[in-house]
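Visitor: how does the following fold in three dimensions:
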Amino acid sequence: MNDCVLLKIEQGIATITLNRPLQGNAIDLPLAQALLKAVITCDQATEVQCVLLTGSGKLFCAGGDLDAFVAAGNGIPGFLSELAGTLHLAVSRLMRMEKPLVVLVNGAAAGAGMSLSLVGDIVLAEAGSSFTPAYGAIGLSPDGSLSWLLPRLVGLRSAQEIIMLNQRVGADQAKALGLITRVVEAEQLHVEGMAVARSLAAMHVPALGRVRRLLLDTLGTPLETQLEHEARSISMLATHAYVLDKVGAFVAQRTQKNKKELSHG
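Guide: A predicted model of the protein is given here:
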């Protein structure tokens, strides 16, 4: 794995760390390519039950690497097309993979970094973190799924205001708006993140994968179609040994409890 993205798999949890701390984990083409490779590995590795995404150093991610933009010169349209295209493949995998995703926001998340910070099923942010679209400051439009995610999380009006006025959103406001799951103290961010990841990893991953798919599809799916998707999903999951074992154990426990209550009745 390229050093600008670190991947560690331990006890069913894959931790992906953006690792350009001196550049604020800014996204250049090598980082985007390495991120895509790490995500594909997580998606395909059977031992991975949950994925955790974070950044190294003081920032989660400063967005696109502006030095790389300048270096592209007159070729910047082609460069940005390749950069955004590669990043988008990684974002799509992160959001579509079966495994649940926890994001730990350690500091500022700007531009495409803001996009990445919001793709998790559970998003924990340290108290000093912030979220800024940043695109308006350099005359660009969003990438990395921000224009898709933000209206779904905070509503169209708030999304318009945040993106078009390039508003910086602090951690507490982000929680109030529904951008993130909760705010934690900086020293507890990784501890709480790993606790959440372990809880998810202990669950039935195929079921979590189906939940992810159902929730992603819901806003673009008519009611009856969604009901059909739910029916097919729950009936398919019911064939898994995990479900049969859990249901059997629950019924046996309830039966034993009822017997004890009757014997004392």
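Visitor: only C-alpha atoms from now on, for both contacts and neighbour counts.
Guide: Will do.
Visitor: for the host helix or strand of Val51, which outside residues touch it?
Guide: In the assignment (DSSP states H and E), Val51 maps to strand 50-55. Under the criterion Cα atoms under 8 Å, 6 or more residues apart in numbering, residues 12-19, 21, 25, 42, 60-61, 99-106, 193, 197-198, 200-201 lie in contact with strand 50-55.
Visitor: this one as well, want them side by side:
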Amino acid sequence: MSKSILLKIENKIAYITLNRPEVFNSFNREMAFLLHDTLDACEKNEEVRAIVLTGNGKAFCAGQDLKEVTDPDLNPGFKKILEEHYNPIITRIRNIKKPVIAAVNGVAAGAGANIALACDIVVAHEKVSFIQAFSLIGLVPDSAGTFFLPRLIGFQKALALAMLGDKIGAEEAEKMGMIYKMIPLESFEEDVDKLALKLANMPTKALGMIKELFNKSMTNDLESQLALESKLQIEAAQSEDYKEGVAAFIEKRQPNFKGN
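Guide: Down below sits the predicted model:
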């Protein structure tokens, strides 16, 4: 049985680990489909209230395994790679109504960088680098890199990084707004656990609605966004977590959210 994707669930957190360290966790067809299935399982599992996506070894993910695309017996072709591998991964991450953290533990290049940037919260330790490596081998950014990157850091900066393939360290990535936070290497795993646990104990239904609102804000006009805010706020106000949150505020205690 393949171990290219590892899954551990504890404390209401699903830890998904890309596990092909010998090739810097680059994607082949098998690993892509396993990640699809694992994300689907985490979405359906009511025990899971936060998801952490990370990599094993020195890299987070180096993107596509180029050996696969250059092997005539293995190469699925770029149409299948995009339509069956990466595009479904991006849409799954964005549509899961649970927070998804990218815990970037090493280099994130090409599709690997863009999968990280599609997550809800991106953290990286100080030794990490991000690179839009596509142009360096005559390709264009995929995996929603041309969608998220300019929205995160601005059109001019994003276009330059896509064209030049510059390597960006975690500190610079944080300063330009590409990622949420750089974390010191020595406390990286501990701080990721704390962040994930905080999210897992928050009102999950409301977090899912917040995610939906931010997704729609990418394309909605103001009127449409205001209407969606109203709709989801009314739904949120009917949740058990809202009742618990208000009660805890009045009683001056910590809320005990159940995620519903």
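Visitor: so after superposing, what's the score?
Guide: With the length set by TM-score structural alignment, normalised by the length of structure 2, the two chains reach a TM-score of 0.92; 252 aligned residues with a Cα RMSD of 1.6 Å.
Visitor: how far apart are the strand holding Val51 of structure 1 and its match in structure 2?
Guide: Superposing on structure 2 places strand 50-55 of structure 1 at an average distance of 0.3 Å from its equivalents, by mean Cα distance after the TM-score superposition for structure 1.
Visitor: next step: the contacts of strand 50-55 of structure 1 restricted to helices.
Guide: With helices defined by DSSP state H, the entries of the contacts of strand 50-55 of structure 1 inside them are 42, 193, 197-198, 200-201.
Visitor: which residues in structure 2 does stretch 99-116 of structure 1 align to?
Guide: Against structure 2, the aligned range for stretch 99-116 of structure 1 is residues 98-115 (TM-score structural alignment).
Visitor: ok, longest helix in structure 1?
Guide: Among the segments of structure 1 that qualify as a helix by DSSP H, the longest is helix 241-263.
Visitor: from Phe250 of structure 1, how far out is Lys259 of structure 1?
Guide: Separation of Lys259 of structure 1 from Phe250 of structure 1 (Cα to Cα, to the nearest Å) stands at 14 Å.
Visitor: could you do Ala108 of structure 1 as well?
Guide: Distance from Ala108 of structure 1 to Phe250 of structure 1, by Cα to Cα: 45 Å.
Visitor: who has more neighbours out of those two?
Guide: Regarding Ala108 of structure 1 and Phe250, a neighbour count based on other Cα atoms under 10 Å identifies Ala108 as having more, with 26 against 12.
Visitor: Ala206 of structure 2 belongs to a helix, doesn't it?
Guide: Yes: the assignment for Ala206 of structure 2 is a helix, going by DSSP: H, G, I helix; E, B strand; the rest coil.
Visitor: that one contacts Ala237, doesn't it?
Guide: No: with contact defined as Cα atoms under 8 Å, Ala206 of structure 2 does not count as touching Ala237 (9.3 Å).
Visitor: more neighbours, those two?
Guide: With neighbours defined as other Cα under 10 Å, Ala206 of structure 2 and Ala237 compare such that Ala206 has more, 22 against 12.
Visitor: look up the closest residue to that one, ignoring the ones flanking it.
Guide: For Ala206 of structure 2, ignoring the flanking residues on the chain, the nearest one in space by Cα to Cα, 6 or more residues apart in numbering is Ala236 at 6.2 Å.
Visitor: again, but for Leu29 of structure 1
Guide: The shortest distance from Leu29 of structure 1 to any residue that is not its chain neighbour, by Cα to Cα, 6+ apart, is 5.6 Å, and that residue is Leu83.
Visitor: to what extent is Ala249 of structure 1 buried, counted in neighbours?
Guide: As a burial measure, Ala249 of structure 1 scores 12 neighbours (other Cα under 10 Å).
Visitor: any idea how far Gly139 of structure 1 is from it?
Guide: When Cα to Cα is the yardstick, Ala249 of structure 1 and Gly139 of structure 1 sit 59 Å from each other.
Visitor: next one: Leu215 of structure 1
Guide: Counting by Cα to Cα - Leu215 of structure 1 and Gly139 of structure 1 are separated by 33 Å.
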